[in-house]
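**Student:** Generate coordinates for the sequence data below:
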Amino acid sequence: MIIAIFGFCWYWRRKQIIAHLALVHSSAHLSSHVELAKVYTDKGDATKRNQYTDQPGTTHNETCTRDAWEVSSDQLKIFNNEKLGSGAFCFVFKGKLVGKAPICKIQPSVATQCFENCEVAVKKLPEYAGDLAKDDFVQEIDFMKRIGYHPHLISILGCITDHQLDPCLIIEYCCNGDLLKYVRNRRLETGHEEIMRTYYPVTVDEMALRFKDLLSFAWQISDGMDYLSARGCIHRDVAARNVLVNEMKVAKIGDFGLCRLMDTATYTTRGGRLPIKWMALESLQDYQYTTKSDVWSFGVLLYELFSLGDVPYSLIQPTDMIDYLRSGKRLEKPEHCADHVYSIMQDCWKEKPDERPFFSDLKMELGTLLSYATKEYGYLDMRKPSGGNYYPLLLNDSGSAEQSESHPEKSTAPNETDLISVIDAATGASIESHIKD
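**Tutor:** Okay, the predicted model is just below:
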């Protein structure tokens, strides 16, 4: 009897110790995320208040209340005949949400209250999806819950994760599709071999793109990436095809399937199909990812944007990319790209990650250029490109190469009020209503 009592006491005490150690580990784990965000990003803090909603920013160890985000099946209508897109392991359909989306209650703000009785995009897995794909899908849903609302990120509106139903991720619907197709579809056909650039309007077509529009998109994307990096997040697939454009010409970064919260200074992973021509040299050589590798990818996105959809490195085979970049070669300046914009691209492609700018720097510099852009800056055109984006990653021997780049003259960044006015004019929408201190 004494032995039995002693055994029970020992077992109970052991459970208490394990629970205490788990709590200590969880606290230390969160602390490491916050500190890494401060050191390896733009001095961000994963726990700071989200200025775009009334809710504090969520933390990495905060348990996501699954019930709060859940949408009942009778609240969601999926239009299976209206496919918006598809990937290797998912399909995206247009849908209609009845009533208020969960985000309206979870992250209340002026910006989120519009998600009621609204059109939505619904991301689903195919029937043949395996356990790994399902785990990745749930991880993407949980990640989107944590990052909070931002006007330049695609927001989760709700989800269905009931094991008895097909899992669904319900996100914002952007009627203009992805940015890559958007800029390609809005090339202005002038009928001339030489493209006209002038300070006077050459067309009354509201769908045509101006230089100021491209700068506006670039600034908006840098703003969204600054928000992510300040919270210790790496995207790992920054590209024009993963940015969506809504009816007000507001750019929103999406596709968070490869996003990760930084557990260490550098995230290292192998395998899978990766966007080789958007990847930084250190990611190609050593599978290493940081905020600065996202900056490299952002530079390639700028190339896509200001070339109006050209395929990067169109003449280079994926297997030759490492040697090409190690030799110091980079993408050439698009034909009608401003010198200062190309200089920003070159800064993003510096070989040493520490020499690349932070997203906060890019946001300030692009904001300065945007504030000085004139409304009548002329229209752009280019040839129709084609090609694939993702390839299996192959490693070559590592090496180093030196490269020198020119730098634009630095100028004082516009204040927040002026910049919001500039973005409003460029997009035709008011983003001021999205911002709540």
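**Student:** C-alpha from now on. contacts and neighbour counts both.
**Tutor:** OK.
**Student:** Look up the closest residue to K100, ignoring the ones flanking it.
**Tutor:** Spatially, and ignoring its direct neighbours in sequence, K100 is nearest to E116 (4.2 Å; CA to CA, 6 or more residues apart in numbering).
**Student:** And for the one you found, the neighbour number?
**Tutor:** Residues lying near E116 (other CA atoms under 10 Å) number 17.
**Student:** what's the distance between it and G158?
**Tutor:** Computed as CA to CA, to the nearest Å, the E116 to G158 distance reads 12 Å.
**Student:** Before we compare anything, build this one as well:
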Amino acid sequence: MPVRSWTTGTQCVAKGDHRKPKPGELLYHKGDILTIVAMTTVKSTCYKAKHNSTGDEGIINSADVREREALRLDPSLSLMPWFHGKISGPEAVRKLQPAQDGLFLVRESIRHPGDYVLCVSVSGEVIHYRVMYQDNQLTIDNNQHFNNLIDMIEFYSQNKGALARTLLKPKPKQGAKSAEMELTKAGWLLDITVLKLGHIIGEGEFGAVFDGEYLAQRVAVKTIKCDVTAQAFLQEATVMTKLQHKNLVRLLGVILHKGLLIVTELMTKGNLANFLRTRGRSLVGSVQLLRFALDVCEGMAYLESKKLVHRDLAARNVLLSDDDVAKVSDFGLTRAASRVSDDQRAKLPVRWSAPEALTKEVKYSTKSDVWSYGILLWEIFSYGRQPYPKMSLKEVMERVEGGFRMEAPEDCLPAIYALMTICWAKEPRRRPTFHKMREKLEQEMKKRCPGYDSLIPSPRPQK
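**Tutor:** Prediction:
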């Protein structure tokens, strides 16, 4: 059996109990999540690991754990498997047979459009509770109010409240899979009792982003309270379970509590666009700009190797760590190369999008990400300026289609502008790969940063 080689930060799931550890070993139970802290000198199959719930550290044998699985992108994966959409009362009664106390489902109200109905089996009968939508909140009794259906079901699964009994068992819609069950099985569902929320560090249309702490690790917590948006963000979290690279923001896991919470490593210096705008040329030199460009290229080369397309690459979606490492984030639009639906096209950022991504005929690919990377390089070397300054979105689309390309930012290195222009080749096949661009950026870095050679790992590890 080959010896496993796990990097620091790799998360594992215990295959069985280890209740009687020897001195220095870690105590854990089947299903516990453990994070690799370091290799050990004990033997090649042993690692030092940290228990994700207790915070304890100790030695584990790699044969006794498995690496945390990536989740498969599955349209049937649902945060609300108990939601059946627009069905009638009698149909709901049929679905809740055979009668079982506490069996429940939620449906859209046909009689009161915009409201919902919670249907619960109690003593052989089905009781229908109207869920009213008032002042952006949901309520059954005008006493207890909820931000969303997930929040409401969570509450009534633990408290009887206005109901005849607590909710015990969801009746899943045919074909729907419980996201909670799949996340638990794969080891990505985190324990909310261990999470400490701090201050708001960002606000988006989906909800707030908080800093916080999870088992002594500083984290960022993205909160999504709207049911529909939470379901969409579940896809982002699913994509992130597949990604392990030093230049991609790392997912720690998700929590289902009053909606969806996505927990990632905390990037203390915020996004790259704001960082550059607020510091400028006097504080950030050309070598640092090159490092940012190379960091992003490394992360994108990894996505390229996984045949994943980001679709929203821009300086606002690159975050900086304490030690100025740039990491690509926001994987909400990331997926394998595919055609762009009208729906998705409406969300694409025009100033960063390749011409073919804005038409109906051509599919979005890694080569479209390369175009966006050229725009991101322009952002970096212009210190965070908005691309195509003073042009409307309509002008951008028309003029780029007609062959217009931005001029080099002030004092931009000639080799970098040459890289930008080749990224903006009209024909996607003429654009370079991220692998090739990484080589060019490393050559440029060697010229300007003596001793850079010694910082490049060899061979370059890929997971």
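**Student:** Mind checking the TM-score on these two?
**Tutor:** The TM-score (TM-score structural alignment, normalised by the length of the first structure) is 0.62; 292 aligned residues with a CA RMSD of 2.8 Å.
**Student:** residue contacts, the residue nearest to K100 of the first structure?
**Tutor:** Residues near E116 of the first structure by CA atoms under 8 Å, 6 or more residues apart in numbering: 97-101.
**Student:** How about residues contacting stretch 168-177 of the first structure?
**Tutor:** 94, 119-125, 141, 154-161, 182, 244-247.
**Student:** what about 6 Å?
**Tutor:** Stretch 168-177 of the first structure is contacted by residues 120-124, 155-160, 244-247 when judged by CA atoms under 6 Å, 6 or more residues apart in numbering.
**Student:** Tell me which two in the residues you listed are the farthest apart.
**Tutor:** I160 and E247 (26.3 Å; CA to CA).
**Student:** Tell me which of the two has more neighbours.
**Tutor:** I160 (22 against 14).
**Student:** now for the more buried one: what does it line up with in the second structure?
**Tutor:** Alignment note (TM-score structural alignment): I160 of the first structure maps to I255 of the second structure.
**Student:** Which strands or helices does the helix or strand harbouring that match pack on?
**Tutor:** Under the criterion of DSSP states H and E, I255 of the second structure resides in strand 251-256. Secondary-structure packing of strand 251-256 of the second structure (3 or more CA pairs under 6 Å, 6 or more residues apart in numbering; DSSP states H and E): strand 260-265.
**Student:** now the angle from the strand it packs on to strand 251-256?
**Tutor:** 160 degrees (axes from the mean of the first three to the mean of the last three CA atoms, to 10 degrees).
**Student:** Report the mean deviation for strand 260-265 of the second structure after fitting onto the first structure.
**Tutor:** Compared with the first structure after fitting, strand 260-265 of the second structure has a mean deviation of 0.7 Å; criterion: mean CA distance after the TM-score superposition for the first structure.
**Student:** Can you name the next helix or strand after that strand?
**Tutor:** helix 272-279.
**Student:** Which residues belonging to that next one are considered buried?
**Tutor:** 272-276 (16 or more other CA atoms under 10 Å).
**Student:** Where does it end up in the first structure?
**Tutor:** Mapping helix 272-279 of the second structure onto the first structure (TM-score structural alignment) gives residues 179-186.
**Student:** Off-centre distance for the matching stretch?
**Tutor:** 18 Å (CA atoms, centre = their mean, to the nearest Å).
**Student:** same thing with stretch 186-202 of the second structure?
**Tutor:** That offset, for stretch 186-202 of the second structure, works out to 14 Å (CA atoms, centre = their mean).
**Student:** Can you name the residues in contact with it?
**Tutor:** So stretch 186-202 of the second structure is in contact with 69, 183, 208-214, 253-255, going by CA under 6 Å, 6+ apart.
**Student:** How about stretch 235-247 of the first structure?
**Tutor:** 174-180, 251-255, 258-259, 297, 301.
**Student:** Show me which of the contacts of stretch 168-177 of the first structure is closest to S283 of the first structure.
**Tutor:** Out of those, the member with the shortest distance to S283 of the first structure (by CA to CA) is L244, at 25.1 Å.
**Student:** Show me what the closest one lines up with in the second structure.
**Tutor:** Checking TM-score structural alignment: L244 of the first structure goes with L319.
**Student:** and that match, helix, strand or coil?
**Tutor:** strand (DSSP: H, G, I helix; E, B strand; the rest coil).
**Student:** again with M345 of the first structure
**Tutor:** From three-state DSSP, the assignment for M345 of the first structure is helix.
**Student:** What does it correspond to in the second structure?
**Tutor:** By TM-score structural alignment, M345 of the first structure lines up with M420.
**Student:** who's in contact with that match?
**Tutor:** G374.
**Student:** Go again with 7 Å.
**Tutor:** Taking CA atoms under 7 Å, 6 or more residues apart in numbering as the criterion, M420 of the second structure is in contact with 374, 377.
**Student:** what about the strands in the stretch 201-350 of the first structure?
**Tutor:** Secondary structure of the stretch 201-350 of the first structure by DSSP state E, counting those that start in this stretch: the strands cover 233-234, 243-245, 251-253, 260-261, 267-268, 273-274, 288-289.
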